[in-house]
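Trainee: below is the sequence, then the predicted model.
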Amino acid sequence: MQLSELKQKFEQFLKQKGYKVTKSRLELIDKIASYGSHFEIEQLVVWVSNQDKGVASRSTIYRTVKLLQEFGAIREVIKLGNRTIYEFIAGKPHHEHLICVKCGKIIEFYREDIEEIQDKVCEEYKFTPLNHRLEIFGVCSECSYSVV
């Protein structure tokens, strides 16, 4: 899906929910899409303000991330301690995550066999899946050399 189409759909979503459609909210979609990696909202606030001071206030960024999450363009990837990490998923294929508990590195991966097992389990239990995520916490190869 193109960003212009995503923005149009997000505008419709905002109107249906009774929220204001603002230039800042729509410009934030471009900023978040171009961020390029997983993020905490506060990291995004700093990055956006360094890119373009007039785009949006801290509170607008926080509210817009939550609205984009409800809309389905952003998802919460992990909660790790007091950190919540998000990713922009609009137009990206489904994937899972490996998370290093030492350095915080996040590795994305996709395995068809994992998807098939999840489908079989749901079928076995007559369960209709709506969404899922898989996170594997461990130590990445770079940090494993320092594990004693």
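Mentor: Looks like it arrived, so ask away. Numbering: from 1, shown residues only.
Trainee: when you work out contacts or count neighbours from here on, use the C-alpha atoms and nothing else.
Mentor: OK.
Trainee: so how far is residue 111 from residue 78?
Mentor: Distance, residue 78 to residue 111, using CA to CA, to the nearest Å: 19 Å.
Trainee: of these two, which one has the most company?
Mentor: Under the neighbour definition other CA atoms under 10 Å, residue 78 and residue 111 were set side by side, and residue 78 has more, 18 against 10.
Trainee: which SS state does that one fall under?
Mentor: Secondary structure, DSSP: H, G, I helix; E, B strand; the rest coil: residue 78 is strand.
Trainee: helices of this protein, start to end?
Mentor: 3-17, 23-35, 41-51, 58-71, 112-124, 141-144 (DSSP state H).
Trainee: okay, those helices in TSV with distance to residue 88 next?
Mentor: TSV is the format used below for these (distance: least, CA to CA, whole Å):
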stretch	distance to residue 88
helix 3-17	12
helix 23-35	6
helix 41-51	12
helix 58-71	9
helix 112-124	21
helix 141-144	26
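Trainee: can you put those helices in TSV and add mean neighbour count?
Mentor: TSV is the format used below for the helices of the chain (neighbours: other CA atoms under 10 Å):
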stretch	mean neighbour count
helix 3-17	14
helix 23-35	16
helix 41-51	15
helix 58-71	16
helix 112-124	12
helix 141-144	12
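Trainee: select, out of the ones you listed, the one closest to residue 103.
Mentor: Closest approach to residue 103 among those (CA to CA): helix 141-144, 7.2 Å.
Trainee: pasting the second one now:
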Amino acid sequence: MDDASADRLEQALRADGVRITRQRAAILKVLSEAGDHPDASELHRRARDIEETVSLATVYRTLAALEAQGIIHRHVFEGTPARFETADLPHHDHIIDIETGDVIEFQSEKIERLQQEIAKELGYEVVRHRLELYCRRPRKP
């Protein structure tokens, strides 16, 4: 991500009447640069590397405000704490490795077409969707 992403996050907070402190600026920087799907504890750890006074409560309040603005997505994958990513990414789906907890993003035109076809056959139009595949690597014999 770039500074533009951090700026969008900051503007969303300001629009919600939230003051941008050094602690919140650190959280926004971490969120905008995250290439993975960190949970609140991981965001807290990374933000404290930038600004040591960041509290976990500030992380949670900041995430709640950003989520309310629709600027970040909260993902609750089975058996794990909620994870977060910015909402400005192109649409993608997720594979969750049930053994390692890794989250892999992927895009599939075949899946997108099939979802549209199924919805149409049933008399619906897809407005939005999330696809999560819980997987593990095949076991060796």
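Mentor: Noted; the coordinates are in hand. Model, not experiment: these values are computed from the prediction.
Trainee: any idea what the TM-score is?
Mentor: The TM-score (TM-score structural alignment, normalised by the length of structure 2) is 0.79; 137 aligned residues with a CA RMSD of 2.4 Å.
Trainee: sorry, back to before: nearest to residue 85 of structure 1, of the helices of structure 1?
Mentor: helix 41-51 (7.7 Å).
Trainee: helices and strands around that closest one, which ones?
Mentor: Here helix 41-51 of structure 1 touches helix 23-35, helix 58-71, going by 3 or more CA pairs under 8 Å, 6 or more residues apart in numbering; DSSP states H and E.
Trainee: mind putting these into CSV with distance to residue 139 of structure 1?
Mentor: Output for the helices and strands packed on helix 41-51 of structure 1, formatted as CSV (distance: least, CA to CA, whole Å):
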stretch, distance to residue 139 of structure 1
helix 23-35, 25
helix 58-71, 28
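Trainee: which one of those helices lies nearest to residue 2 of structure 1?
Mentor: Closest among these, using CA to CA: helix 23-35, at 10.8 Å.
Trainee: and the residue positioned nearest the centre of structure 2, how far from residue 136 of structure 2?
Mentor: Nearest to the mean C-alpha position of structure 2, counting by CA atoms, centre = their mean, stands residue 85 at 2.1 Å. Taking CA to CA as the measure, residue 85 of structure 2 falls 23 Å from residue 136 of structure 2.
Trainee: ok, now residue 70 of structure 2?
Mentor: Counting by CA to CA - residue 70 of structure 2 and residue 136 of structure 2 are separated by 31 Å.
Trainee: gap between stretch 42-54 of structure 2 and the chain center?
Mentor: 18 Å (CA atoms, centre = their mean, to the nearest Å).
Trainee: now do the same end-to-end measure for stretch 80-89 of structure 2.
Mentor: Termini of stretch 80-89 of structure 2 sit 22 Å apart (CA to CA).
Trainee: contacts for it, please.
Mentor: 5, 31-32, 34, 36-40, 70-77, 101 (CA atoms under 8 Å, 6 or more residues apart in numbering).
Trainee: run the last query once more with 10 Å
Mentor: 1, 5-6, 8-9, 31-43, 63, 66-67, 70-77, 101, 103 (CA atoms under 10 Å, 6 or more residues apart in numbering).
Trainee: buried sites along it?
Mentor: Buried positions in stretch 80-89 of structure 2, judged by neighbour count with 16 or more other CA atoms under 10 Å: 82-87.
Trainee: what is the distance between that stretch and the centre of its chain?
Mentor: Worked out by CA atoms, centre = their mean, stretch 80-89 of structure 2 lies 1 Å from the chain centre.
Trainee: how close does the counterpart of residue 109 of structure 2 in structure 1 get to residue 58 of structure 1?
Mentor: Aligning on TM-score structural alignment places residue 109 of structure 2 opposite residue 112 in structure 1. Applying CA to CA, the value for residue 112 of structure 1 to residue 58 of structure 1 is 39 Å.
Trainee: and residue 68 of structure 1, by the same measure?
Mentor: 15 Å.
Trainee: next one: residue 7 of structure 1
Mentor: For residue 7 of structure 1, the distance to residue 58 of structure 1 - CA to CA - is 20 Å.
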